[in-house]
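**Q** Return a 3D structure for these sequence lines:
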Amino acid sequence: MDLRSFILCYLVVLTAFRCDGSVSVGVTAVGLAGAVFYAGFDKIRCTFYECCSDRADWIKPNITALTVALDSNLYGQHLVHHVVPRALKAHLLNKQPQKALVMSFHGWTGGGKNYVSKFIAESMYKLGMKSQYVHVFVSTVHFPHERMADIYKLNLQDWIRSNVSKCERSLFIFDEIDKMPIGMINGIKPFIDYHESINGVDFRKSVFIFLSNTGGPDITRAMLKMWREGKKRSDITMMDLEHLIQLGAFNEDGGLHKSELIQHCLVDHYVPFMPLERHHIELCARDEIRRRGHTPTKELIEKVAGEMTYFPPENKLFSTTGCKRVAQKVGFILTSEEYDNIFA
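**A** Below you'll find the predicted structure:
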């Protein structure tokens, strides 16, 4: 609110009292002035502090930025590139979605599941993962005890309900959902189902992401079979893998085991993260070396990739840890070489 508007509101209040001394008229004027003042204050506040609005671009989805981030940083996951931006765009551009968007990421560790979650948050919120509207739950930290599953479920319901009531465009990320107590995740079913509102709160604009290692063995077996048949990695489709990870998530022990979310078809997209090959590890090593301010020579890149472990034993096609340990390997090798140069 500018100074002119504030003075105008003040004069309205004075005039209301001076005309006939009516308390009701005065109170009405004060209320009107207060409402205008609050609206102005709220607009100013949202200029400097994060708000659940598009003011100052606090929440302004940018699918182009997400696509660029995936193209520049995520290797060997063409299915993720194909599914995630499209799913997010379709949901965020829909002013009245039928339900919350639910994506379940499956695959071996180090394939990029957390990486993609981070890029999604950065494409939705100006503050990225630091936004107050991004909520991350790590099962081994937040839900460690099987016997407390019922208590966790109630607490989780309260947390989701409270935060979505503050901002409909909230993002919830459940990491290590395969280590969550069995049956607990069913507690969020009402919030991702086809309901316009629950107790006056609309959950349909929210986004839920599950991260899990379940399905990893099934994905790998299918890829090995296709590799032996001569099928290229880039030719693998969602049709080849999606049903495998859905069945794996439902049948394997873990948070989604026999889940009502799967039974009632409330997970919109099962996204497979395929095991990474050596040349993908080399690309991750190149990026990490550059990030540390060094020149990524072919010799150095190959040295980092050679420090990783691969499987199966007969052909060593896939990395056992994806790109997860690349940063540590790069740091160790660079430090060792610098140390050797100093004392050479």
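
**Q** alpha carbons only for contacts and neighbour counts from here, please
**A** Noted.

**Q** ranges for the strands of the chain?
**A** 101-107, 134-138, 171-175, 207-212, 269-273, 310-311, 318-319 (DSSP state E).

**Q** Make CSV out of these and add mean neighbour count.
**A** CSV is the format used below for the strands of the chain (neighbours: other Cα atoms under 10 Å):
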stretch, mean neighbour count
strand 101-107, 24
strand 134-138, 17
strand 171-175, 22
strand 207-212, 22
strand 269-273, 24
strand 310-311, 16
strand 318-319, 23
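
**Q** could you dump those strands to JSON lines with distance to residue 191?
**A** Formatted as JSON lines, the strands of the chain follow (distance: least, Cα to Cα, whole Å):
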{"stretch": "strand 101-107", "distance to residue 191": "10"}
{"stretch": "strand 134-138", "distance to residue 191": "15"}
{"stretch": "strand 171-175", "distance to residue 191": "12"}
{"stretch": "strand 207-212", "distance to residue 191": "10"}
{"stretch": "strand 269-273", "distance to residue 191": "17"}
{"stretch": "strand 310-311", "distance to residue 191": "41"}
{"stretch": "strand 318-319", "distance to residue 191": "37"}
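
**Q** do you know which of the ones you listed lies nearest residue 152?
**A** Comparing the strands of the chain against residue 152 with Cα to Cα, the closest turns out to be strand 134-138 (11.4 Å).

**Q** Counting by contacts, list what that closest one packs against.
**A** The helices and strands touching strand 134-138, judged by 3 or more Cα pairs under 8 Å, 6 or more residues apart in numbering; DSSP states H and E, are strand 171-175.

**Q** and residue 248, which of the strands of the chain is closest to it?
**A** That would be strand 101-107 among these, by Cα to Cα, at 9.5 Å.

**Q** tell me which strands and helices that closest one is in contact with?
**A** Against strand 101-107 (3+ Cα pairs under 8 Å, 6+ apart) you get strand 207-212, helix 216-228, strand 269-273.

**Q** Another sequence for comparison is provided below:
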Amino acid sequence: MNLIKRHFLNNKQLILWALFLNFGQIFTFDLIQSVKCRLYECCSPPYLPNNFTQLEENLNKSLFGQPLVQSTIVSALRGHFNLNGPKKALVMSFHGSTGVGKNFVVQFIANSMFERGVKSKFFKLFIASRDFPHNEKIDEYRETIIKTIETTVKQCHTNLFVFDETDKIPIGLIDTIKAYIDFYTEVDGIAFRKSVFIFLSNSAAKDIAQLTLSYDKQNVYRDDFQLKVFQTEIQNSIYHNKEANEKGLWHASIIDSYLIDFYVPFLPLERDHVRKCIRAEFRNYNYTTNKTNESGILISKITDSDIENIVDEHVYEPPGHKKYSSSGCKRVPFLVRTFIYKKMLSSQLNDEF
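**A** Modelled structure (predicted):
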């Protein structure tokens, strides 16, 4: 009986010791992880804020003339992350001419998803003209894309992959990601369903401009534009029209498999939108227009006339209408900085004399 009792006590001690060691390992691991995540980015809060309220506020404040963008993107991201169990990765394709805000919006999205924004290790940017310039190297590019995506998703379930200049990507290359954005629970043991993929392109810009002009002629406000009409036009344009030098999404499998969730049109910008871009850029330098002191004396560094002069620096199209800025707001930062520098130089010269 004593032998049995001693045997039981010995086993109990072994069990308690094993539990202690196991707890110690867990505690040590958690402690190491805690310290690590204070020093380096981790796949956990606060590094993954998913703050789409802030995204909505930023778009309302800083993006001009793009009601379809604002209404589509925020809802898409909230639905993807805030509702349980997305069935596939979220895929959005941004289309429009130069300077209408495509890259601008990507930065806002990255900032809303990651504390470190575009500097996050869970944000990956591919630029076609830089990363995929040669059609004959398509197999090499496929390997790069696969390795980058799978390595990133293994590190974290929340990630953002951006393919810029998809109108310049070798035909067929974009289908490399098809398995990652399809309705699969896992691919080789990796779940991609919480990932976000965004394509940026100038393709279909003319179609978007023509539709916008048609609505304008009918006195239809931008807020009343129908997304479905633009989405159909964009999808048909990029699928059926082959870009120069065998580039683009011509006959892409991800299109005819309906794996792109939203084709987002970025509308051409009018003079008033350019004017708002200019004022916003001046505010970045603490320059305001028509600002007065308590005595009503004008003390602002710029005038409405200054703003209009910069607005007039832009070229407007199409011929006969001259309604839309050919470069959107892309030149605004350069023009504003040049104006400020000239203003400062003039002030210095006046002080000297």
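
**Q** Superposing both, give me the TM-score.
**A** Comparison of the two superposed chains (TM-score structural alignment, normalised by the length of structure 1) gives a TM-score of 0.89, and 325 aligned residues with a Cα RMSD of 2.1 Å.

**Q** contacting residues around whichever residue in structure 2 pairs up with residue 104 of structure 1?
**A** Taking TM-score structural alignment, the alignment pairs residue 104 of structure 1 with residue 93 from structure 2. Counting by Cα atoms under 8 Å, 6 or more residues apart in numbering, residue 93 of structure 2 touches 198, 199, 200, 201, 260, 262, 263, 264.

**Q** if I look at residue 87 of structure 2, how far off is residue 270 of structure 2?
**A** Per Cα to Cα, to the nearest Å, residue 87 of structure 2 is found 39 Å from residue 270 of structure 2.

**Q** quick one, which of those two is more surrounded?
**A** Applying other Cα atoms under 10 Å to residue 87 of structure 2 and residue 270 shows that residue 270 carries more neighbours, namely 19 against 15.

**Q** And the aligned partner of the more buried one in structure 1, how far from residue 308 of structure 1?
**A** When structure 1 is aligned by TM-score structural alignment, residue 270 of structure 2 is paired with residue 277. Residue 277 of structure 1 sits 11 Å away from residue 308 of structure 1, going by Cα to Cα.

**Q** Spit out the residues that contact the two alike.
**A** Here residue 277 of structure 1 and residue 308 have residue 319 as joint contacts, going by Cα under 8 Å, 6+ apart.

**Q** what residues are up against the residue nearest the centre of structure 1?
**A** In structure 1, the residue lying closest to the centroid (Cα atoms, centre = their mean) is residue 117, at 3.2 Å. By Cα under 8 Å, 6+ apart, the contact list for residue 117 of structure 1 reads 173, 209.

**Q** Show me what it lines up with in structure 2.
**A** With TM-score structural alignment as the criterion, residue 117 of structure 1 matches residue 106.

**Q** repeat for residue 245 of structure 1
**A** In structure 2, residue 245 of structure 1 lines up with residue 234, judged by TM-score structural alignment.

**Q** Determine the number of other residues adjacent to the nearest residue to that match once chain neighbours are set aside.
**A** With Cα to Cα, 6 or more residues apart in numbering as the criterion, residue 234 of structure 2 has its nearest non-adjacent residue at 5.6 Å, and that residue is residue 204. For residue 204 of structure 2, the number of neighbouring residues by other Cα under 10 Å comes to 22.

**Q** so what's residue 204 of structure 2 up against?
**A** Residue 204 of structure 2 sits next to 95, 96, 233, 234, 237, 238 when contact means Cα under 8 Å, 6+ apart.

**Q** Let's see that with 7 Å instead.
**A** Applying Cα atoms under 7 Å, 6 or more residues apart in numbering to residue 204 of structure 2 gives the contacts 95, 96, 234, 237, 238.

**Q** which position in structure 1 aligns with it?
**A** In structure 1, residue 204 of structure 2 lines up with residue 215, judged by TM-score structural alignment.

**Q** how near is its match to residue 261 of structure 1?
**A** Going from residue 215 of structure 1 to residue 261 of structure 1 by Cα to Cα gives 17 Å.

**Q** Next: residue 26 of structure 1.
**A** Where residue 261 of structure 1 is concerned, residue 26 of structure 1 sits at a distance of 55 Å (Cα to Cα).

**Q** Ok, residue 342 of structure 1 next?
**A** Counting by Cα to Cα, the gap from residue 342 of structure 1 to residue 261 of structure 1 is 58 Å.

**Q** Which one's more surrounded, those two?
**A** residue 261 (21 against 7).

**Q** The more buried one is in contact with residue 190, isn't it?
**A** No: between residue 261 of structure 1 and residue 190 there is no contact under Cα atoms under 7 Å: 9.7 Å.

**Q** and residue 21 of structure 2, how many residues sit next to it?
**A** For residue 21 of structure 2, the neighbour count with other Cα under 10 Å is 12.

**Q** Let me fix that, I meant to ask about residue 27 of structure 1.
**A** A count of nearby residues for residue 27 of structure 1, using other Cα under 10 Å, gives 14.

**Q** and if you look at residue 233 of structure 1?
**A** Neighbours of residue 233 of structure 1 under the rule other Cα under 10 Å: 14.

**Q** Map it across to structure 2 for me.
**A** Under the alignment (TM-score structural alignment), residue 233 of structure 1 pairs with residue 222 of structure 2.
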